[in-house]
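K.L.:
The sequence isn't on hand, but the structure is:
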């Protein structure tokens, strides 16, 4: 539904983590027995030894570099008494879930890019460690904050938004059938689970979360922003099918001020500076530690 739908990973990029790469440890497949069979083709066997050798050739250097970098970050966090609580990771996860309209939608977005929630949690935890390690070394002046806000003010303005739910079906006949049940008092969430073909949110009552103009396909957007709160709208036809929707809440546009956004701007600048410094920081740490790669 969202035209700019993509996985938004953590702002602070830490190390070379390539989508689709296989991350393995140096002995990951040998520990259980190098002759163990992982697949068969007719009477022929493919062993863990063969799999290990193939994966090392494909991405072994990238994988070991990633693991070394993660270990350095872990050791530096201990050295600096830096810890990340589960609640801190949960808070970040919650912001992503809100952005995508629920846990199921976020999981679907991650899966479409080859990731899962465990990967995201680990990525967030590592990024938070780096942020806590480097933040005390970074200075952000009031002039920098003011200049950035002035140059990017529009991005801090709150745009008009609506929070909506929808049920997506393939034909107008089914849409009218569902509409009849809604008008008769049937529960929207129950019908969404039963009828909707939008698997990213059907089990979450069809929740789409808050969205602004330009995020949905035009005809759906027009219907949503023109709807009265709490009233069923539709069927609305798009390239995806036929939608029945309910708008639960609306937020009016609000112009941002420097005073109200100062901390938010500081966080943006902090993330940018960390992102620009982390590679150099890791390079320096590589030189400090006795690293012996025998892959």
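P.N.:
That came through, no problem. Everything numeric in this text was worked out from a predicted model, so none of it was measured.
K.L.:
can we go C-alpha only for contacts and neighbour counts from here?
P.N.:
Noted.
K.L.:
buried stuff in stretch 2-17?
P.N.:
Residues 7, 10, 12, 13, 14 are the ones in stretch 2-17 that count as buried (16 or more other Cα atoms under 10 Å).
K.L.:
for stretch 140-160, same thing?
P.N.:
Using 16+ other Cα under 10 Å as the test for burial, stretch 140-160 gives 145, 146, 149, 153, 156, 159.
K.L.:
Make JSON lines out of the buried residues of stretch 2-17 and add secondary structure and distance to residue 21.
P.N.:
Formatted as JSON lines, the buried residues of stretch 2-17 follow (DSSP: H, G, I helix; E, B strand; the rest coil; distance: Cα to Cα, whole Å):
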{"residue": "7", "secondary structure": "coil", "distance to residue 21": "17"}
{"residue": "10", "secondary structure": "coil", "distance to residue 21": "18"}
{"residue": "12", "secondary structure": "coil", "distance to residue 21": "19"}
{"residue": "13", "secondary structure": "coil", "distance to residue 21": "16"}
{"residue": "14", "secondary structure": "coil", "distance to residue 21": "16"}
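K.L.:
which one of the buried residues of stretch 140-160 is nearest residue 132?
P.N.:
Closest to residue 132 out of the buried residues of stretch 140-160 is residue 145 (20.2 Å), distances taken as Cα to Cα.
K.L.:
Can you give me every residue that contacts that closest one?
P.N.:
Residue 145 is in contact with 262, 265, 266, 269, counting by Cα atoms under 8 Å, 6 or more residues apart in numbering.
K.L.:
what do you get for residue 175?
P.N.:
With Cα under 8 Å, 6+ apart, residue 175 has these contacts: 168, 169, 235, 242, 243, 244.
K.L.:
what packs against the longest strand seen in the chain?
P.N.:
If you go by DSSP state E, the chain has its longest strand at strand 241-251. Contact here means 3 or more Cα pairs under 8 Å, 6 or more residues apart in numbering; DSSP states H and E; on that basis strand 241-251 packs against strand 161-169, helix 172-183, helix 218-226, strand 232-238.
K.L.:
next, the one to line up against it:
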């Protein structure tokens, strides 16, 4: 059995540029920390030290969302960026009014941070060549649309997003990653002794998380899911049922297999059912945003302790990330304060004075 790393070791500073687009699955989208831009959205760079007092002399126009460093961003421009983030990062608007209000305020702050980072990158002389962005876009199309550029562009148009919008965002990502490198360059390398000390202090957590082989069938309604669950429990071949009924195009031809997964990789409700069932059992129906799911548990890989040698490099990576993010958050906090940001009342963040580090920790 392969050694599986603890959950907290699976997250680095730099993430994938984007998850596969339009995928139907029970997998949960995780945060993107690619350098630091909008992809880090409401997590690592969530804080701001922005000034939010609405002085009469500084009153914003009715169509403005915020002003940063003297530059106005309109509500329309903000919504265009949101549409881009929905396409690239799977960002989803909450369905309830309270959630929408919180969403708008959080996105506004995230875009303030993004614009501040853009200006800082320019001041540091960071320029991303057109070809570098174009190459990244070509790779993205190949990975997410099978190389069908026409289909990709049509999908962009349907969402009110242009190819240039995507190229600009790619440049923003790459420039931010370079800026992150420049700002955090003074951070001292993590030693083996540092890693050993962390391992000793957190020995109880030094285990591989339980993983399970899971197969899944997703259908549009509960009645059909119940019928499929009954057939599976009655002895029908689960893979054949997946091929016949599942609307998840990425797994239906593989018997519905999701592979070996950890609980935190799944939708919470689905994970609860999948990790409560014994090996070989069928579970569900379970409703997720993708539809009604019926799952089957395969081989169960229990949690087991790991040695220092197994996780040394991963621990060093984590400690290095933590140290760099501390420096980066301090840099961002000061830059945002200097930007003298004014928000429209309906876009003012709930925690406008929180530092990025405290916002990331949910404080």
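P.N.:
Everything's here; your move. If you're wondering where the values come from, they're calculated on a predicted model, not measured in any experiment.
K.L.:
rewinding a little: buried subset of the contacts of residue 145 of the first structure?
P.N.:
Among the contacts of residue 145 of the first structure, those classed as buried by 16+ other Cα under 10 Å are 265, 266, 269.
K.L.:
Inside helices: which ones of those?
P.N.:
Judged by DSSP state H, the subset of these located in helices is 265, 266, 269.
K.L.:
Quick check: the gap between the second one and residue 141 of the first structure.
P.N.:
Distance, residue 266 of the first structure to residue 141 of the first structure, using Cα to Cα, to the nearest Å: 9 Å.
K.L.:
tell me which element residue 88 of the second structure is part of?
P.N.:
helix 75-89 (DSSP states H and E).
K.L.:
on that earlier part again, reformat the buried residues of stretch 140-160 of the first structure as CSV; add secondary structure and distance to residue 130 of the first structure.
P.N.:
CSV is the format used below for these (three-state DSSP; distance: Cα to Cα, whole Å):
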residue, secondary structure, distance to residue 130 of the first structure
145, helix, 22
146, helix, 26
149, helix, 25
153, helix, 28
156, helix, 26
159, coil, 32
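K.L.:
quick check, nearest of these to residue 207 of the first structure?
P.N.:
Checking those against residue 207 of the first structure with Cα to Cα, the nearest one is residue 159 at 19.8 Å.
K.L.:
if I look at the aligned partner of the closest one in the second structure, how far off is residue 112 of the second structure?
P.N.:
Mapped onto the second structure by TM-score structural alignment, residue 159 of the first structure lines up with residue 209. Going from residue 209 of the second structure to residue 112 of the second structure by Cα to Cα gives 37 Å.
K.L.:
same question, residue 280 of the second structure
P.N.:
Using Cα to Cα, residue 280 of the second structure is found at 50 Å from residue 112 of the second structure.
K.L.:
And residue 188 of the second structure, by the same measure?
P.N.:
Counting by Cα to Cα - residue 188 of the second structure and residue 112 of the second structure are separated by 30 Å.
K.L.:
ok, the two, which is more surrounded?
P.N.:
Taking other Cα atoms under 10 Å, residue 188 of the second structure and residue 112 do not tie; residue 112 has more neighbours (26 against 10).
K.L.:
Could you find the closest non-adjacent residue to the more buried one?
P.N.:
residue 68 (6.8 Å; Cα to Cα, 6 or more residues apart in numbering).
K.L.:
and residue 24 of the first structure, how many residues sit next to it?
P.N.:
Residue 24 of the first structure has 18 nearby residues by other Cα under 10 Å.
K.L.:
same deal with residue 178 of the first structure?
P.N.:
Residue 178 of the first structure has 23 neighbours, counted by other Cα under 10 Å.
K.L.:
Which residue, other than its chain neighbours, is closest to it?
P.N.:
Going by Cα to Cα, 6+ apart, residue 178 of the first structure has residue 191 as its nearest residue, at 7.2 Å.
K.L.:
hmm, back to that, please identify which of the helices and strands packed on strand 241-251 of the first structure is closest to residue 37 of the first structure.
P.N.:
Closest to residue 37 of the first structure of these, according to Cα to Cα: strand 161-169, at 45.2 Å.
K.L.:
what's the offset of that closest one from the middle of its chain?
P.N.:
Centroid displacement of strand 161-169 of the first structure relative to its chain, using Cα atoms, centre = their mean, to the nearest Å, is 20 Å.
K.L.:
Quick one: list the elements packing against that strand.
P.N.:
Judged by 3+ Cα pairs under 8 Å, 6+ apart, the packing partners of strand 161-169 of the first structure are helix 188-195, strand 207-212, helix 218-226, strand 241-251.
K.L.:
one more time with 10 Å
P.N.:
Applying 3 or more Cα pairs under 10 Å, 6 or more residues apart in numbering; DSSP states H and E, one finds that strand 161-169 of the first structure makes contact with helix 172-183, helix 188-195, strand 207-212, helix 218-226, strand 232-238, strand 241-251.
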